[in-house]
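> Return a 3D structure for these sequence lines:
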Amino acid sequence: MDPSLLATIVLFGSFVVLLLIGVPISIGIGLASLLAALTLVPLDMITFTATQKLFSGINSFTLLAIIFFMLSGSIMNNGGIALRLINLAKLFVGRMPGSLAHTNVVGNMLFGSISGSAVASAAAIGSVMNPLQKKEKYDPAFSAAVNIASAPAGLLIPPTTAFIVYSLVSGGTSISALFMAGYLPGILLGLSIIMMAYFIAKKEKYPVANKVTFKQAIRVVLDALPSLSLIVVVIGGIVMGIFTATEGAAVAVLYSAILAAFYRQIKLSDIPAILKETIVMTGIVLFLVGASSIMSWVMAYGSIPQQITDLLLSVSENPIILLLLMNVILLAVGIFMDITPAILIFTPILLPIATNIGIDPVHFGVILILNLCIGITTPPVGSALFVGSSIANVPIESVTKPLFKLYIPMVITLLLVTYFEWISLLIPRLLGLM
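As a prediction, this is how the structure comes out:
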């Protein structure tokens, strides 16, 4: 058998087996890579090279941005901004039928973009919105489904660590361009969920929020403005070249710490827990990056991406068909795998195919992240699904039915973003980032 083909079978076959028997995904990536490497090179070379790749994979200035953004997100999650952003969201969608459901969506978009975490967004916004919706006689399963479906929208609206990971794995795609490319798709995803929720709310005759006076509106905006300013400061600084993404992430930590002190929601006794949470999260991500560096080396050495490219191109050379196939693959991956390892594993495999058919790496990055955002809302292992249903105290089986209705606008958004590249690339091109 051809060594490259054997390495491909061993790599993915052993990886699937290791996942099925419950091995942690980072360990599974490393072990599968070592087993595949045994089919290609001597053991002494594997030992030396794998160790080198493990450490060189995380020896990156760019990776510091992930650590800082995670720390900033932890501070913001505990800093009392959720309620302020929810009150602001009500100003935009409060006069629509099912206003609390729409407020949940907009709240997730705002909070997710600031915290950089769909899970944190589902927990923070859901914990505030679910009791309010229950009081207004909303179906708890519908409320949970809206919260779960909209939580990943903030992963597309910057700043977000998902695009930083993609930039690292894709060979240095501009982080500024990726950040700007996420805005329209993220907003479109949120609006599509609002549209579907509107029709459901109108059918169920869910209530409209009370009218807000001009004075109250001004107070709400001023209350939320300091939190929203984080996005302006960080993203504006990165885009204008004042600082790099890593420096911008450090600024985000400083800004969020000052904001938390201003809101007086965090005590000195909370700081160790916040730091511990950040250390645990970054430790997981960095080990994943290191293990995936070994996998990337094995795939490159065995020409595995090229084999997969040739296989897909043998099916069709039509970009429309190939993009559809990649979407199907990524949606299936997202069902069983969390977003960070999926980016690390499948970017080196699918990006060469995308560039081969003329897809810009920035555009493909948005397609990839959007697919995986949908994946974290799906059973059986969707992290946003588990957190959202747990916060709402509703069984996953009950949430599934209303959630399936919300998958329709999410998939339509995915197809629009996939086949109309201007949705992703308009803002980066207008700002001269491409």
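> going forward, measure contacts between C-alpha atoms and count neighbours the same way
Will do.
> could you point out the longest helix in the protein?
helix 271-301 (DSSP state H).
> number of nearby residues for residue 297?
The local packing of residue 297 (other Cα atoms under 10 Å) involves 16 other residues.
> and this one, so I can compare the two:
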Amino acid sequence: MDILSICILLFSFLMLLAIGVPVAWSIIISSVFTLLVSVPFIPGLTTIAQRMATGIDSFALLAIPFFILSGELMNRGGVANRLVAFAKSVVGFLPGGLALINIISAMLMGSVAGSAMASASAMGSILGPEMEKEGYSKGFGVAVNITSATTGLVIPPSNILIVYSLASGGVSIAALFLAGYIPGILTGLFLMIVAMIWAKKNKLPTRKREPLSKIFSTFIDAFPSLMLLVVVIGGIVSGIFTATEASAIAVIYTLILGFIYKEINFKNLPEILLKASSTTAIVMFLIGASMSMSWVLSFENIPEMISSGIMSISDNKIVILLLINLTLLFVGIFMDMTPAVLIFTPIFLPVVAELGIDPIHFGIIMILNLCIGLCTPPVGSVLFVGVGVANTSIQKVLKPLMPFFLAMVLALILVTYIPDLSLWLPSLFNL
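This next block holds a predicted model:
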């Protein structure tokens, strides 16, 4: 029955995606089809509905709408402009200065806002036209923007790390947040190296080095925004508040910041709240749908079957991690990050646990894998945002993307096979 269930699940899910059915509905419908192998129609439908409801009935998930709202407030509150100005003053004089500014700003914005799409939208709007004026091709500018935007999903605070904590059965969110810093920064550094090599090769002009007074003034201007990271992460790690409480504090902090910067007023709030609510609804629907599929997989004993199949191929940790990475890279091409984390964590976590791999380390590996998928067609949401903001086509972006893909894959390989890159910081705080 397991083989039949896997065939029905894969065939129905891929066929639904192929004919253009939205991902969440494809997950729900294929889960129903699979469950009908073992359960009558009415109980099957009822079970899926119940599992969707219970899947989002989690206190930890309250952090997601709050972080989404704080991201919207940051995006509209003038934070992006101040982070860009600070990055310009620090690295603008280096080869490929504007590309480096994009990468550093995206790392800061992504970590503050917790959203790759918000970062890609903000950086593309602010820096895209400026990069074109200085001789950067539009395709290269988009490639820089979308790949750097994903670093904010690894550098905390990150909604997807909260989702992984839920899917893994309660891995510490504080530990996951700390574990993301070094891999996220490492990925950003590799992207910067690619950008500098490209700029030197194409002999792009460099800017003048800014005086220390300018660097200091832009830092002071951006300081309140950067302090959000200290408040949120510091509060969680020190045990002052939980991740959920931290997300609510982030909303209050960013709202006050928006009013101080005079970029937000009471007239803007309904629009901001509506957009945040819309995004939250989409994310929660995806989570509910994915949790129902996860339950169906467990009910049909599919994770155990896949685990035993992988372990029968090899018991070598290096080989198993390579197979999992290749699988996740392939999955990321066709599936959005949230459902992928919720569906594949219960499948692969028992395998890596048997090999002695820390679930915190595996979580970072999984997120880095799926970040690459966000930049690839046909489902790459960040790719579509970046292309849309720049008003160009995917075809023009794919060639410049390749060196950045290789940089991200190299970072993934290092993080996969050097566990201390993920585990050193959590160990410092005994997490």
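> tm score of chain vs chain?
The TM-score (TM-score structural alignment, normalised by the length of the second structure) is 0.97; 431 aligned residues with a Cα RMSD of 1.3 Å.
> picking up where we left off before, which part of the second structure lines up with the longest helix of the first structure?
Mapped onto the second structure using TM-score structural alignment, helix 271-301 of the first structure covers residues 269-299.
> for stretch 162-176 of the first structure, same thing?
Under TM-score structural alignment, the alignment places stretch 162-176 of the first structure onto residues 160-174 of the second structure.
> Now the matching stretch: buried residues?
By neighbour count on 16 or more other Cα atoms under 10 Å, the buried set for stretch 160-174 of the second structure is 160-168, 171-174.
> Then stretch 294-301 of the first structure?
Neighbour-count burial for stretch 294-301 of the first structure, counted by 16+ other Cα under 10 Å, picks out 294-299.
> which other residues reach that stretch?
Outside of stretch 294-301 of the first structure, the residues that reach it under the criterion Cα atoms under 8 Å, 6 or more residues apart in numbering are 8, 29-30, 32-34, 36-37, 50, 53-54, 305, 345, 348.
> picking up where we left off before, tell me roughly how far the longest helix of the first structure lies from the second structure on average.
Averaged over the aligned pairs, helix 271-301 of the first structure sits 1.4 Å from the second structure after superposition, using mean Cα distance after the TM-score superposition for the first structure.
> And the strands in the first structure?
For the first structure, no strands are identified by DSSP state E.
> middle-most residue in it, spatially?
With the centre of the first structure defined as its mean C-alpha position, the nearest residue by Cα atoms, centre = their mean is residue 155, 3.9 Å away.
> surely that one meets residue 162?
Yes: in this structure, residue 155 of the first structure sits in contact with residue 162. The criterion is Cα atoms under 8 Å, and the distance is 7.0 Å.
> Show the contacting residues for the residue nearest to the centre of the first structure.
Counting by Cα under 8 Å, 6+ apart, residue 155 of the first structure touches 112-113, 116-118, 161-162, 186, 373.
> And for residue 58 of the second structure, the neighbour number?
By the criterion of other Cα under 10 Å, residue 58 of the second structure has 10 neighbours.
> Quick one: map it onto the first structure.
Structural alignment places residue 58 of the second structure opposite residue 60 in the first structure (criterion: TM-score structural alignment).
> before we move on, the earlier item: mind putting the buried residues of stretch 294-301 of the first structure into JSON lines with distance to residue 260 of the first structure?
JSON lines is the format used below for those (distance: Cα to Cα, whole Å):
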{"residue": "294", "distance to residue 260 of the first structure": "40"}
{"residue": "295", "distance to residue 260 of the first structure": "40"}
{"residue": "296", "distance to residue 260 of the first structure": "40"}
{"residue": "297", "distance to residue 260 of the first structure": "43"}
{"residue": "298", "distance to residue 260 of the first structure": "45"}
{"residue": "299", "distance to residue 260 of the first structure": "45"}
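> Show me which of the residues you listed is closest to residue 127 of the first structure.
Of all those, residue 295 has the smallest distance to residue 127 of the first structure: 39.0 Å, by Cα to Cα.
> distance of that closest one from residue 301 of the first structure?
Look at residue 295 of the first structure and residue 301 of the first structure: by Cα to Cα, to the nearest Å, they are 10 Å apart.
> List the residues that contact the equivalent of residue 365 of the second structure over in the first structure.
With TM-score structural alignment as the criterion, residue 365 of the second structure lines up with residue 367 in the first structure. The contact partners of residue 367 of the first structure, by Cα under 8 Å, 6+ apart, come to 327, 414, 417-418.
> Out of the residues you listed, which two sit at the greatest distance?
Using Cα to Cα, the pair of the contacts of residue 367 of the first structure lying farthest apart is 327 and 417, separated by 11.2 Å.
> before we move on, the earlier item: closest to residue 245 of the first structure out of the contacts of residue 367 of the first structure?
Closest to residue 245 of the first structure out of those is residue 417 (24.7 Å), distances taken as Cα to Cα.
> so who does the closest one touch?
For residue 417 of the first structure, the residues meeting the contact criterion (Cα under 8 Å, 6+ apart) are 185, 367, 423-424.
> Of those - the most surrounded one?
If you rank the contacts of residue 417 of the first structure by neighbour count (other Cα under 10 Å), residue 424 sits at the top with 27 neighbours.
> was I right about that residue contacting residue 185?
Yes: distance between residue 424 of the first structure and residue 185: 6.4 Å, which falls inside the contact criterion (Cα under 8 Å).
> can you list residues touching both of the two?
Applying Cα under 8 Å, 6+ apart, one finds that residue 424 of the first structure and residue 185 are jointly contacted by 366, 417.
> where exactly do the helices run in the stretch 151-300 of the second structure?
Across the stretch 151-300 of the second structure, reading from the start of the chain, the helices by DSSP state H, counting those that start in this stretch fall at 159-167, 173-179, 181-201, 212-237, 243-260, 269-299.
> Aligned to residue 102 of the first structure, what sits in the second structure?
Under the alignment (TM-score structural alignment), residue 102 of the first structure maps onto residue 100.
> With adjacent residues omitted, what lies nearest to its match?
Setting aside the residues directly before and after it, residue 100 of the second structure is nearest to residue 192 in space (Cα to Cα, 6 or more residues apart in numbering), at 5.7 Å.
> So what does that neighbour match up with in the first structure?
Residue 192 of the second structure is assigned residue 194 in the first structure as its aligned equivalent, the criterion being TM-score structural alignment.
> Residue 259 of the second structure now?
In the first structure, residue 259 of the second structure lands on residue 261 (TM-score structural alignment).
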